[in-house]
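Student: model the following, please.
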Amino acid sequence: MFTGIIETMGIVADARPGGGNLELTIQSPLASELKIDQSVSHNGVCLTVTSVEADRYTTVAVAETLQKTNIGALRPGQAVNLERAMVFNSRIDGHIVQGHVDGTGVCRSVEPQDGSWVFRFGFDPSFAPLIVEKGSICLNGISLTVFDIADDAFSVAIIPYTFEHTNIRHLQPGDPVNLEFDILGKYVARQLQTQAKPSLTT
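Tutor: The predicted structure is shown next:
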């Protein structure tokens, strides 16, 4: 479980396919504090630490993860947003994030706004019921507030701190991003879906 508040960025040191999986070696200042079997959010994807050595650690993304996220596109030298699992005795500054990405979206535009930036993203319209105006979304692991919602797109405003301390500053139109919709919205949508089904009892 995460909050969507990025702790730091790591650098992909190596990306090695193995069968249907991808083993990643990440160089990060967090490495010395990690232990094997810990969960770490990588661009919003929860992956398990499999080994740690000095300032690097390894983790493995399985085929299911590669199919639903942009993790498979990572290459050596690229920056990745990192967050360790939340601690429940401190403030939750973002929102509850599972690290279970629902799918990918696409950056449509980036507009400077005299000190901030507005990013526009497209997404699969089937997820439209899970997003609300001024609600939360997790984008590449970053907890953000959405606005200007359409059936297949939304915008987010990025402040200078987020721009400088996450890899969102590298995004260009056409780039894929990982999206995790708010878990509360998923439960509500599921409940409504269940209630809408005809009863089998007489």
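
Student: rest of the way, CA atoms for contacts and neighbours
Tutor: Will do.

Student: strands of the protein, start to end?
Tutor: In the chain, the strands defined using DSSP state E lie at 8-18, 21-27, 39-42, 45-53, 56-61, 79-84, 103-112, 117-122, 136-139, 142-147, 153-158, 176-181.

Student: report the distance from the last one to the chain centre.
Tutor: The offset between the C-alpha centroid of strand 176-181 and the centroid of the whole chain comes to 5 Å, using CA atoms, centre = their mean, to the nearest Å.

Student: do the third one as well
Tutor: On the basis of CA atoms, centre = their mean, strand 39-42 sits 10 Å off its chain's mean C-alpha point.

Student: one step back: nearest to residue 67, out of the strands of the chain?
Tutor: Comparing those by their distance to residue 67 (CA to CA), the top pick is strand 103-112, with 8.8 Å.

Student: quick check, central residue of this structure?
Tutor: Geometric centre of the chain, nearest residue: residue 44, 2.5 Å, by CA atoms, centre = their mean.

Student: leaving out chain neighbours, which residue sits closest to that one?
Tutor: The shortest distance from residue 44 to any non-neighbouring residue, by CA to CA, 6 or more residues apart in numbering, is to residue 141 (3.3 Å).

Student: against residue 197, how distant is the residue nearest to the centre of the chain?
Tutor: Noted for residue 44: a distance of 33 Å to residue 197, by CA to CA, to the nearest Å.

Student: to compare against the first, here's the next sequence to fold:
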Amino acid sequence: MFTGIIEATGTVEKIIKNESNIDFVLSCGFTHELKIDQSLAHNGCCLTVVETYDDKYKVTAINETLEKTNLGKWEIGTEVNLERCLKFDGRLDGHIVQGHVDKTGTVENIQDKDGSFFITIHYDETDEFVTVPQGSITVNGISLTVAGSGFGKFSVAIIPYTWEFTNMKNLKIGDTVNLEFDIIGKYVTKLLKKNAAI
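Tutor: Below is the predicted model of the structure:
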């Protein structure tokens, strides 16, 4: 369980193909605090730490994860948003995030609004995944508020701190981003579909 509040960014140091899986070796400022079997969200995708050494750690992405996320597009040097799992002894600053990426989206537009940034993202809409204005959405693991919502697309406004502190600043038009839709919205949508079928 996560909140979508990015703790730090990490850097991809090594990529190792392992049959249909990929092992990623990353470095970050809190590597020395990580433990084997710990859950860590990478661009919003929950992966398990399988090895730690020096200032680096290793995680494994299975084929299903690679197909549903942007992890397969990572290269050596890619900057990744990181968040350790939620501790239930503090405030929930973002929203409830599971670390299970629903699908990917494509950056359609980036506008500089005198220091803040307005980003529009397109995705293949189904009746399972929808956005609503002022609702919650997770983009590359970042808890954001939907500023605008349309069929198969939504926009978010990024404050300067989030832009600089996360990998948002590296985004370009056409880039693929990981999306996790609001869990409450997903449950409501499923219940409405179930009731409509009765």
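
Student: now the TM-score, please.
Tutor: Overlay of the two chains. TM-score (TM-score structural alignment, normalised by the length of the second structure): 0.98; 198 aligned residues with a CA RMSD of 1.0 Å.

Student: make a markdown table out of the strands of the first structure and add mean neighbour count.
Tutor: Output for these, formatted as a markdown table (neighbours: other CA atoms under 10 Å):
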| stretch | mean neighbour count |
| --- | --- |
| strand 8-18 | 17 |
| strand 21-27 | 21 |
| strand 39-42 | 24 |
| strand 45-53 | 19 |
| strand 56-61 | 21 |
| strand 79-84 | 24 |
| strand 103-112 | 18 |
| strand 117-122 | 19 |
| strand 136-139 | 26 |
| strand 142-147 | 21 |
| strand 153-158 | 21 |
| strand 176-181 | 24 |
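
Student: so for residue 193 of the first structure, which of the ones you listed sits nearest?
Tutor: Closest among those, using CA to CA: strand 176-181, at 16.9 Å.

Student: what's the average distance of the longest helix seen in the second structure to the first structure?
Tutor: Counting residues, the longest helix found in the second structure (DSSP state H) is helix 183-197. Helix 183-197 of the second structure, aligned to the first structure and superposed, deviates on average by 0.9 Å (mean CA distance after the TM-score superposition for the first structure).

Student: ok, and for that helix, which residues are buried?
Tutor: 183, 185, 189 (16 or more other CA atoms under 10 Å).

Student: would you reformat the strands of the first structure as TSV and include distance to residue 96 of the first structure?
Tutor: Formatted as TSV, the strands of the first structure follow (distance: least, CA to CA, whole Å):
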stretch	distance to residue 96 of the first structure
strand 8-18	18
strand 21-27	25
strand 39-42	13
strand 45-53	13
strand 56-61	22
strand 79-84	13
strand 103-112	17
strand 117-122	21
strand 136-139	9
strand 142-147	9
strand 153-158	18
strand 176-181	10
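
Student: follow-up on the earlier one: mind listing what the residue nearest to residue 44 of the first structure touches?
Tutor: Neighbouring residues of residue 141 of the first structure by CA atoms under 8 Å, 6 or more residues apart in numbering: 4-6, 41-45, 81-83, 99, 178.

Student: wait, residue 101 of the first structure sits on residue 45?
Tutor: Yes: contact criterion CA atoms under 8 Å: residue 101 of the first structure and residue 45 qualify, at 6.2 Å.

Student: where do the contact lists of the two overlap?
Tutor: By CA under 8 Å, 6+ apart, the residues touching both residue 101 of the first structure and residue 45 are 69, 178.
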